[in-house]
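Visitor: predicted model and sequence follow; I will ask about them next.
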Amino acid sequence: MNSEFSYRLLPGLLPYYAFRVCTKFLQSQDLILPGVIIGFLANGFNIFSNWLFIFQFELGVNGAPWATSLTRAIQFIFMILYLLWRKDSLADTWPSFSLRKLSYNVVKPFLTLAFSGMFSFAAEAWSFEVTTILAGLLGTIALDSHTITLNIATFIYLSFPFAVGIATSIKVGQLIGEGKAADARRSAIVAYGVNFAVQITLIAIVWPCSRLIASLFSKDEEIVDLVASLIPLSCIFMLGDAVQANTGGALRGLGRQKLVLLLNILGFWLLAVPFGAVLAFATNIGVRGLWWGFTVGLYSAAFIGILFLVFRVNWEKEAFKAQRRIAQTSQ
C-alpha cells in the first residue's frame, strides 16, 4: 500500500519543486503575498480534489496522492500565470539563459550554497526518520506514540517557527546584500524575540491540554497515556527548535549554509540520535529517551549557533563580502 501511495505522488514532484523555486524567486524580492495566496487556494483545491478522487471516483486511499499531484500541478500553473502577469515589473530580475551564466564564477558559489543547504535540511529530516525506526524497535505502542507526538511537534514547528526562520533568512540576506549590516542584525534579533514569544504562547496552550490532544489521535488508553507524557517533553524540545529555526535562518541569510549543515550534523547525528538511543534502550524510560536526545542535541546546536552569531560574525564584513560576491557573479 505504501509503494502504491508513493508512486502516485511522483507526477507532482516536478511541479512542486518548480513552484518552490518560483516562490523563492519572489520572496527574494519581498513579494511574499503571491505565494501565500496561491498556497491557500491550492489547499482549498486539495480538499475538494481529495473528496472528489476518494469518494466520487471511488479510488479510496489511492485517490489522495492523485489529488495531491494534481493540486501541485495546478499550484505551479497559477504561479506561472502570476509571473507572466507581472513580468514587466519583474523585468530587471527575470531569469534568462546564457552560456555566460554557466561560468565557473557563477555556478560554483551557487552549488556550494545549494548542496550545503540541501544536506542541512536532509540531516535534520533523516534524523527524525531514524528515531521513528528506533521507536519501532520498542514496540507498537512506542512507535504509535512517537509518531503522534512527532506529528504534533512538526505541525507546530511548520505553523510558525519554520516560517519565521525563512523570513529571517530572506530579510537578513536582503539587508546584507544591500550593505545594511546594522539593519540585518536588528532583524535577526527581532525575529528571535517574536519566535520565542509565540512559541511560549503555543506551549502554554499545548502543555496543559496534553491528554486532550493525545485523545484526538487514538482511543487506545496506553497510547493516550504515553503521548500525554511525551507532549511536555516535546514542548521543551519545540522551544529549542524555534531558537534553532532563527539561528539557521540568520546563518543562511549570511551565506553560512555550510555552518548550518555542521550544526545539524552535530545536533542531530552526533548528539540527538546516539544519546536518545542510549537512553531509550539502556534505561527504563523507553521512547522518552529519544525525545530527551532530541532536546539535548537541538539545544546544543542552537547554543553554539547563537555564540557564533554573537561573537564571531562581523556584520559589516559580511555585508562587504556579499557586495563582493554580487560583483563577481555579475561580471
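Guide: Okay, I see it.
Visitor: only C-alpha atoms for contact and neighbour calcs from this point on.
Guide: Will do.
Visitor: wait, residue 299 sits on residue 240?
Guide: Yes: using CA atoms under 8 Å, residue 299 is in contact with residue 240, at 5.4 Å.
Visitor: the host helix or strand of residue 124: what's the following helix or strand?
Guide: Following DSSP states H and E, one finds residue 124 within helix 104-137. Using DSSP H and E, the helix or strand that follows helix 104-137 in sequence is helix 140-159.
Visitor: so which elements touch that following helix?
Guide: The helices and strands touching helix 140-159, judged by 3 or more CA pairs under 8 Å, 6 or more residues apart in numbering; DSSP states H and E, are helix 104-137, helix 221-253.
Visitor: got the ones you listed as a markdown table, with distance to residue 57 columns?
Guide: Below are the helices and strands packed on helix 140-159 laid out as a markdown table (distance: least, CA to CA, whole Å):
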| stretch | distance to residue 57 |
| --- | --- |
| helix 104-137 | 33 |
| helix 221-253 | 35 |
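Visitor: between helix 221-253 and the helix holding residue 124, find me the angle.
Guide: Helix 104-137 and helix 221-253 are oriented at 170 degrees to each other (axes from the mean of the first three to the mean of the last three CA atoms, to 10 degrees).
Visitor: list the helices and strands helix 104-137 packs on?
Guide: The helices and strands touching helix 104-137, judged by 3+ CA pairs under 8 Å, 6+ apart, are helix 140-159, helix 257-264, helix 273-282, helix 315-329.
Visitor: in that helix, which residues are buried?
Guide: Neighbour counts over helix 104-137 (16 or more other CA atoms under 10 Å) mark 106, 116-117, 119-120, 123-124, 127-128, 131-132, 134-136 as buried.
Visitor: residues near residue 189, how many?
Guide: Neighbours of residue 189 under the rule other CA atoms under 10 Å: 15.
Visitor: next one: residue 219
Guide: Number of residues near residue 219 (other CA under 10 Å) recorded here: 10.
Visitor: helix or strand: which one has it?
Guide: Per DSSP H and E, residue 219 falls between elements, in no helix or strand.
Visitor: give me the distance between it and residue 320.
Guide: Using CA to CA, to the nearest Å, residue 219 is found at 58 Å from residue 320.
Visitor: quick check: which element contains the residue lying closest to residue 246 once chain neighbours are set aside?
Guide: Excluding the flanking residues, the one nearest residue 246 by CA to CA, 6 or more residues apart in numbering is residue 165, at 4.6 Å. Using DSSP H and E, residue 165 maps to helix 161-177.
Visitor: then this one, side by side with the first:
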Amino acid sequence: MRAGKYTLIIVAPLYCINNFILVRDGVFGLGYTGAVIANIITDTSLPIYTAIYMYLSRDAGTWGGWDKRALQNMSEYFRLAIPSVITVCAEWIGFELLAFGASYFGTNQLAGQAIILNTVVIVTRFSLGLGFGTSARIGNLIGAAMLRRARIAGNVSVSMSALIGILSLVFIAFCDNWWIPIYTSDPLVIYEIKKLKPVACLLLVSNGLNAIFCSILRGLGRQKISANTYLISFYACAVPISLYLAFYRHMEAVGLWLGLCIGVILSNIVQVIYIYMWIDWKDEVRLCLIRLHRSHGNTSHDEPETSS
C-alpha cells in the first residue's frame, strides 16, 4: 500500500493541473474532451509511476524475478480473483445503469443524478480506502491465528465507516448551499439535486458500510459470498425495483435511486447476517490453512492455536 500512497502523492496534483490546463485554459482548453484526456493521462501514469517506485525502492529485493513456477496452482488465484471481479463489476454496472435510466427523463434529471452520483462516489472512496486496509489486516491476522484482533479490526472499520457516512450525511443534507454551487448554478438542475438528496443521504451510509462488509469477507477469502450477494441484491432486486418505481410509478430519477438504495441495504443485511451470525472465526484459520496447502502443494504447515 505504501507504493500506491507515494504514487498518488505525485499523480494527484498532476491530475488537477492537467484538468485545469486541458479543460479551462484559454490556449489548451478543450472542454469536456480535455477532461477525458486528463483522465487517460492519469490512468496511464499510475502503473508507470508504480513500476518506477517498485524498481527503485528496497522492496524490489523481495522479488525473485520471473519464474514459470509462479504460474503453478493458479486455480487458487482464480478462485479468489473471479468473484472479486464480479463483485466490483456488479456494483459499478448497477450505478452506471442509473445514468442510462435517467437519460429518459431529460437533461436536468440526468445532470442532477450525475452530480449526486459523483458526490456519493467521492464519499464512498473513504470507506473503500479503509476497506483495502481492512482486508489486508484481517487476512494477516487470520493467517497468524489472532482471531480476537481480526474481529476487532473488522468492528473498528465498520464503526469508522458508519461515522464517515453519518458526517457526510449531515454535510450533504444541511450544507447544500456550500457544495451544490461547486457543480452548477442552474436552478433547474439544483431542483433535481434537492429531490434526489434524501435518497442519496441514505445511500451514503449504507454504501460505505457495504464496502467495509465486502472487505471483511475479502480478508477472510469469502469473495464468493460478496459476489453472490451483489448479483442477487443488485440485479434480482435493485434494478427491477428501480425500473418499476421510475417508469411505472412515475417517480423518475428518484425511483431509480430509491430502488438502488433498497438493493444496497439488502446487500448490507445479508452480509451482516453472514459475518456476525454465520461465520465461525476459529474455523476461518483452518480454511486459511487449507488454502495455503492448495497454493503451496506439498508444503506442510503447522496448525496454529485458535484460542486467542
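Guide: That came through, no problem. Treat the numbers as computed from the prediction; the structure is a model and nothing was measured.
Visitor: that older thread, which outside residues touch the helix holding residue 165 of structure 1?
Guide: 27-28, 181, 183-185, 187-188, 191, 195, 199, 241-242, 245-255, 315, 318-319, 322-323 (CA atoms under 8 Å, 6 or more residues apart in numbering).
Visitor: do stretch 64-75 of structure 2 as well
Guide: So stretch 64-75 of structure 2 is contacted by 294, 295, 296, 297 (CA under 8 Å, 6+ apart).
Visitor: from these, which is closest to residue 31 of structure 2?
Guide: Distance to residue 31 of structure 2, by CA to CA, is smallest for residue 295 among the contacts of stretch 64-75 of structure 2, at 50.0 Å.
Visitor: map residue 119 of structure 2 onto structure 1.
Guide: By TM-score structural alignment, residue 119 of structure 2 lines up with residue 152 in structure 1.
Visitor: residues near its match, how many?
Guide: Residue 152 of structure 1: 17 surrounding residues under other CA under 10 Å.
Visitor: could you tell me the angle between the helix or strand that the helix holding residue 165 of structure 1 is followed by and helix 161-177?
Guide: Remark: after helix 161-177 of structure 1, the chain's next helix or strand is helix 181-206, criterion DSSP H and E. Interaxial angle of helix 181-206 of structure 1 relative to helix 161-177 (the same axes, to 10 degrees): 180 degrees.
Visitor: what is the corresponding segment of structure 2 for helix 181-206 of structure 1?
Guide: Counting by TM-score structural alignment, helix 181-206 of structure 1 pairs with residues 147-172 of structure 2.
Visitor: average distance between the matching stretch and structure 1?
Guide: Stretch 147-172 of structure 2: mean distance to aligned residues in structure 1 after superposition is 1.2 Å, counting by mean CA distance after the TM-score superposition for structure 1.
Visitor: tell me the buried residues in that stretch?
Guide: Across stretch 147-172 of structure 2, burial judged by 16+ other CA under 10 Å covers 147, 150-151, 153-155, 157-158, 160-162, 164-166, 168-169, 172.
Visitor: how near is the residue positioned nearest the centre of structure 2 to residue 12 of structure 2?
Guide: By CA atoms, centre = their mean, structure 2 has its centre lying nearest to residue 128, at 4.6 Å. From residue 128 of structure 2 across to residue 12 of structure 2, the span is 17 Å (CA to CA).
Visitor: isn't residue 161 of structure 2 right up against residue 212?
Guide: Yes: under the criterion of CA under 8 Å, residue 161 of structure 2 makes contact with residue 212 at 7.2 Å.
Visitor: quick one: buried residues of stretch 86-100 of structure 1?
Guide: Quick answer for stretch 86-100 of structure 1: no buried residues (16+ other CA under 10 Å).
Visitor: equivalent analysis for stretch 264-282 of structure 2, please.
Guide: Going by neighbour count (16+ other CA under 10 Å), the buried part of stretch 264-282 of structure 2 is 264, 265, 266, 267, 268, 270, 271, 272, 275, 281, 282.
Visitor: now, which of those sits nearest residue 57 of structure 2?
Guide: Set against residue 57 of structure 2, the nearest of those by CA to CA is residue 281 (36.5 Å).
Visitor: structure 1: which residue goes with that closest one?
Guide: Counting by TM-score structural alignment, residue 281 of structure 2 corresponds to residue 315 in structure 1.
Visitor: residue 81 of structure 1: neighbouring residues, count only.
Guide: Residues lying near residue 81 of structure 1 (other CA under 10 Å) number 11.
Visitor: could you tell me where stretch 255-265 of structure 1 falls in structure 2?
Guide: Under TM-score structural alignment, stretch 255-265 of structure 1 corresponds to residues 221-231 of structure 2.
Visitor: quick one: the matching stretch to chain centroid distance?
Guide: Between the centre of stretch 221-231 of structure 2 and the centre of its host chain there is 14 Å, according to CA atoms, centre = their mean, to the nearest Å.
Visitor: structure 1: which residue goes with residue 67 of structure 2?
Guide: Mapped onto structure 1 by TM-score structural alignment, residue 67 of structure 2 lines up with residue 98.
Visitor: before we move on, what about residue 260 of structure 2?
Guide: Under the alignment by TM-score structural alignment, residue 260 of structure 2 pairs with residue 294 in structure 1.
Visitor: any idea which element its match lies in?
Guide: helix 288-311.
Visitor: relative to helix 181-206, how tilted is that helix?
Guide: Using the same axes, to 10 degrees: helix 288-311 of structure 1 against helix 181-206 is 160 degrees.
Visitor: average distance between helix 288-311 of structure 1 and structure 2?
Guide: Superposed on structure 2, helix 288-311 of structure 1 shows a mean distance of 0.9 Å to its aligned residues (mean CA distance after the TM-score superposition for structure 1).
Visitor: how close does the closest residue to residue 80 of structure 2 other than its chain neighbours sit to residue 125 of structure 2?
Guide: What sits nearest to residue 80 of structure 2 in space, not counting adjacent residues and going by CA to CA, 6+ apart, is residue 223, at 6.2 Å. Going from residue 223 of structure 2 to residue 125 of structure 2 by CA to CA gives 20 Å.
Visitor: so between those two, which is more surrounded?
Guide: residue 223 (24 against 13).
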